[in-house]
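> sequence and computational prediction follow.
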Amino acid sequence: MENMFGKITTLDKVMDLFHDGMTLMFGGFGGVGTPPDLIDGILEKGIRNLTLIGNDTGFPHIGIGKIVSNERAIKVIASHIGSNPIAGKLMHEGKMEVEFSPQGILAERIRAGGVGLPGILSDIGIDNEIVTKNKQKFTLKGKDYLIESALTADISIVYGKKADEYGNLIYDKSARNTNPLVAMAGEVTIAEVEEIVPLGMLNPEEIITPGVFVDYVIPTKGVNWKWAWE
């Protein structure tokens, strides 16, 4: 069947989009829901000096943690890094900057970026110097808030259960986590998926990320999308 929208492609072809010094946003929670082949492709290409935006830094050898552990990131914006001791080590040695954002606020900053808002107001962590570092305050109706800037990225990478030709995505249970928000906030969004089906084969009520947010779809290892049509 024809790849009518031109979105279905291969890992090798999308790797041309990645470059040193870029901002990369990733879906996933502790590695679950982070696209493994895209992570490995970035490592194999030798991409460096990345700014990473996502929920956490995974584990040393799982998810985005592989990129962190190989010292390919110069900055991380995340809710925590505790599951990856290498991330903490790099932060304390001054080799990687870490901007902490409370998990809900981080998700909302990503969502704001995805819908075109410049930022949000929040009082979460307003008394915590780790959270307030380098952030402006705003007073509204006598109450102080932090101005939390929206987050976007050069490329967003997400991991889905199924996609169709247009890039409509369905996620697998908890692997959904931050992926729908991340998919909205990239200048380019690449989805790595376990199964690719023809247009019209997904139940519209089950689609979580509309294909309008997705630029490219690649099959994860073990999936031959040419056979997936049958």
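Noted; the coordinates are in hand.
> switch to C-alpha atoms for all contacts and neighbour counts from now on
OK.
> what residue of this protein is the furthest out?
Outermost residue of the chain with respect to the C-alpha centroid, by CA atoms, centre = their mean, is Gly142; its distance is 35.8 Å.
> how much space separates the closest residue to Asp164 other than its chain neighbours from Pro219?
In space, Asp164 comes closest to Val197 once its chain neighbours are excluded; the distance is 4.8 Å by CA to CA, 6 or more residues apart in numbering. Taking CA to CA, to the nearest Å as the criterion, Val197 is separated from Pro219 by 11 Å.
> more neighbours: the two, which one.
Per other CA atoms under 10 Å, whichever of Val197 and Pro219 has more neighbours is Pro219, with 24 against 19.
> now do the lengthiest helix in the chain: everything it contacts.
In the chain, taking DSSP state H as the definition, the longest helix is helix 103-115. By CA atoms under 8 Å, 6 or more residues apart in numbering, the surrounding residues in contact with helix 103-115 are 55, 78-79, 118-120, 122, 124, 148-152, 178, 181-186.
> now, these that are in strands?
Within those, residues falling in strands by DSSP state E are 78, 119-120, 122, 148-149, 186.
> how about the secondary structure of Gly41?
Per DSSP: H, G, I helix; E, B strand; the rest coil, the secondary structure class of Gly41 is helix.
> which one is it nearest to, not counting chain neighbours?
Setting aside the residues directly before and after it, Gly41 is nearest to Met15 in space (CA to CA, 6+ apart), at 6.9 Å.
> wait, the one you found touches Ile39, no?
No. Using CA atoms under 8 Å, Met15 makes no contact with Ile39, being 10.4 Å away.
> quick check on these two: which one has the bigger neighbour count.
Between Met15 and Ile39, counting by other CA under 10 Å, Ile39 is the more crowded of the two (18 against 15).
> show me where the protein has its strands.
In the chain, strands defined by DSSP E lie at 23-26, 50-53, 73-78, 97-100, 119-122, 137-140, 143-149, 153-164, 169-170, 186-197, 216-219, listed in chain order.
> what's next to the third one, contact-wise?
Judged by CA under 8 Å, 6+ apart, the contacts made with strand 73-78 from elsewhere in the structure are 48-57, 67, 95-101, 103, 106.
> please apply the same query to the first one.
Strand 23-26 is contacted from outside by 34, 50-54, 64, 152-158, 179, 182, 186, using CA under 8 Å, 6+ apart.
> let's bring in a second model and compare:
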Amino acid sequence: MKTICNSFEDAIKDIKDGATLMVGGFGLVGIPENLIKALAASGVKDLTVVSNNCGVDDWGLGLLLRNKQIKKMVGSYVGENKEFERQVLAGELEVELIPQGTLAERIRAGGAGIPAFYTPAAVGTPLAEGREVRSFDGKEYLLEYGMTADFSLVRAAKGDKMGNLIYNKTARNFNPMIATAGKVTIAEVEELFETGELEPDLIHTPSIYVQKLVKGEQEKRIERLTVSQ
């Protein structure tokens, strides 16, 4: 049995100023929106956040950004957030941009206990300046390091009381790898089942990676609505 929290505020109470967080999701898909809202209300600050992107101006990680609770953002895409742009240009926010595949692999490697790896991504670009590059079979590769965090926040469609998780469709984006890379992983689940009720073959994140669970409904906002005429 894992810790089943009674509220989102209780779930994030151990996250203190200066913590490093990994947050699942891609755009607004699969983000732990209620955990993010609880963090925004908590006032915790000076956070280093690792996520694919920083939400939009009024939702997702954009809420923390608006409150100036994020000291450093590590991600691969920032195009939907005007406040992000403003803070970067004003020198109020430190940013580390990483190619998306490299970001995913750095998180996966950290969760797997792999300290470093080589990738061809970014070789020959400004991102590789001053960093180690080696040649394998006549091709150059850049050294990258595995990444971990103090806390990982993920969202799943289903979870059981042991902490096994199942993600819904494209919500299975960065969530599974982020779940492995936090010292403490907090899972926001839409449905919570008794142990043994979930089909073992369908589990995406095994319970060993999850320390806390909290159940709640999500708004599931759409980042950009596109309709056909």
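In hand now; what should we look at? All of these numbers come straight from a predicted model, not from anything done at the bench.
> so what does the residue nearest to Asp164 of the first structure match up with in the second structure?
Aligning on TM-score structural alignment places Val197 of the first structure opposite Phe193 in the second structure.
> need the counterpart of Ala40 of the second structure in the first structure.
Counting by TM-score structural alignment, the partner of Ala40 of the second structure is Leu43.
> so what's whatever residue of the first structure lines up with Val50 of the second structure up against?
Matched by TM-score structural alignment, Val50 of the second structure corresponds to Ile53 in the first structure. Listed by CA under 8 Å, 6+ apart, the contact partners of Ile53 of the first structure are 23-26, 76-78, 153.
> only whichever of the contacts of helix 103-115 of the first structure are buried, select them in ChimeraX.
For the buried members of these, the matching ChimeraX selection, counting by 16 or more other CA atoms under 10 Å, is:
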select :55,78,79,119,120,148,149,150,151,152,178,181,182,183,184,185,186
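> what's the mean distance for the longest helix of the first structure versus the second structure?
When the second structure is overlaid, helix 103-115 of the first structure sits 0.5 Å from its aligned residues on average, using mean CA distance after the TM-score superposition for the first structure.
> what's the aligned partner of Ile31 of the second structure in the first structure in contact with, if anything?
Residue correspondence to the first structure (TM-score structural alignment): Ile31 of the second structure is matched to Thr34. If a contact means CA under 8 Å, 6+ apart, then Thr34 of the first structure has 26-28, 63-64, 157-159 as its contacts.
> distance of Gly167 of the first structure from Ser122 of the first structure?
On the measure of CA to CA, Gly167 of the first structure and Ser122 of the first structure end up 33 Å apart.
> got it, and Gly58 of the first structure?
26 Å.
> for Val217 of the first structure, same thing?
Using CA to CA, one obtains 35 Å as the distance from Val217 of the first structure to Ser122 of the first structure.
> which one is the match of Ala40 of the second structure nearest to, not counting chain neighbours?
Nearest non-adjacent residue to Leu43 of the first structure, counting by CA to CA, 6+ apart: Ile67, 6.7 Å away.
> please apply the same query to Pro180 of the first structure.
For Pro180 of the first structure, the nearest residue in space outside its immediate sequence neighbours is Thr209; the separation is 5.7 Å by CA to CA, 6+ apart.
> counterpart of the one you found over in the second structure?
Under the alignment defined by TM-score structural alignment, Thr209 of the first structure is paired with Thr205 of the second structure.
> that match: neighbour count?
Burial of Thr205 of the second structure, expressed as a neighbour count using other CA under 10 Å, amounts to 20.
> quick one: contacts for it?
Counting by CA under 8 Å, 6+ apart, Thr205 of the second structure makes contact with 164-166, 176, 179.
> please repeat the previous calculation with a cut-off of 7 Å.
Under the criterion of CA atoms under 7 Å, 6 or more residues apart in numbering, the neighbours of Thr205 of the second structure are 164-166, 176.
> could I get the residues you listed as a markdown table with distance to Gln87 of the second structure and neighbour count?
A markdown table is the format used below for the contacts of Thr205 of the second structure (distance: CA to CA, whole Å; neighbours: other CA atoms under 10 Å):
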| residue | distance to Gln87 of the second structure | neighbour count |
| --- | --- | --- |
| Asn164 | 38 | 27 |
| Leu165 | 35 | 29 |
| Ile166 | 36 | 24 |
| Pro176 | 30 | 25 |
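> of all these, which comes closest to Val88 of the second structure?
Pro176 (29.2 Å; CA to CA).
> what does the closest one correspond to in the first structure?
If you follow Pro176 of the second structure across to the first structure using TM-score structural alignment, you land on Pro180.
> same deal with Glu80 of the second structure?
Using TM-score structural alignment as the criterion, Glu80 of the second structure maps onto Ser83 of the first structure.
> if I look at the closest residue in space to its match that isn't next to it in sequence, how far off is Lys143 of the first structure?
If you skip the residues right next to it in sequence, Ser83 of the first structure has Phe59 as its closest partner in space, 5.5 Å away by CA to CA, 6+ apart. Distance check for Phe59 of the first structure against Lys143 of the first structure: by CA to CA, it reads 39 Å.
> so which of the two has more stuff around it?
Phe59 (21 against 8).
> wait, isn't the more buried one in contact with Pro85?
No. Between Phe59 of the first structure and Pro85 there is no contact under CA atoms under 7 Å: 8.0 Å.
> give me the residues contacting stretch 143-152 of the second structure.
Applying CA under 7 Å, 6+ apart, the set of residues contacting stretch 143-152 of the second structure from outside is 19-23, 106-107, 109-111, 114-119, 132-133, 178-179, 181-186.
> residue in the first structure matching Gly124 of the second structure?
By TM-score structural alignment, Gly124 of the second structure lines up with Asp127 in the first structure.
> could you do Arg155 of the second structure as well?
With TM-score structural alignment as the criterion, Arg155 of the second structure lines up with Tyr159 in the first structure.
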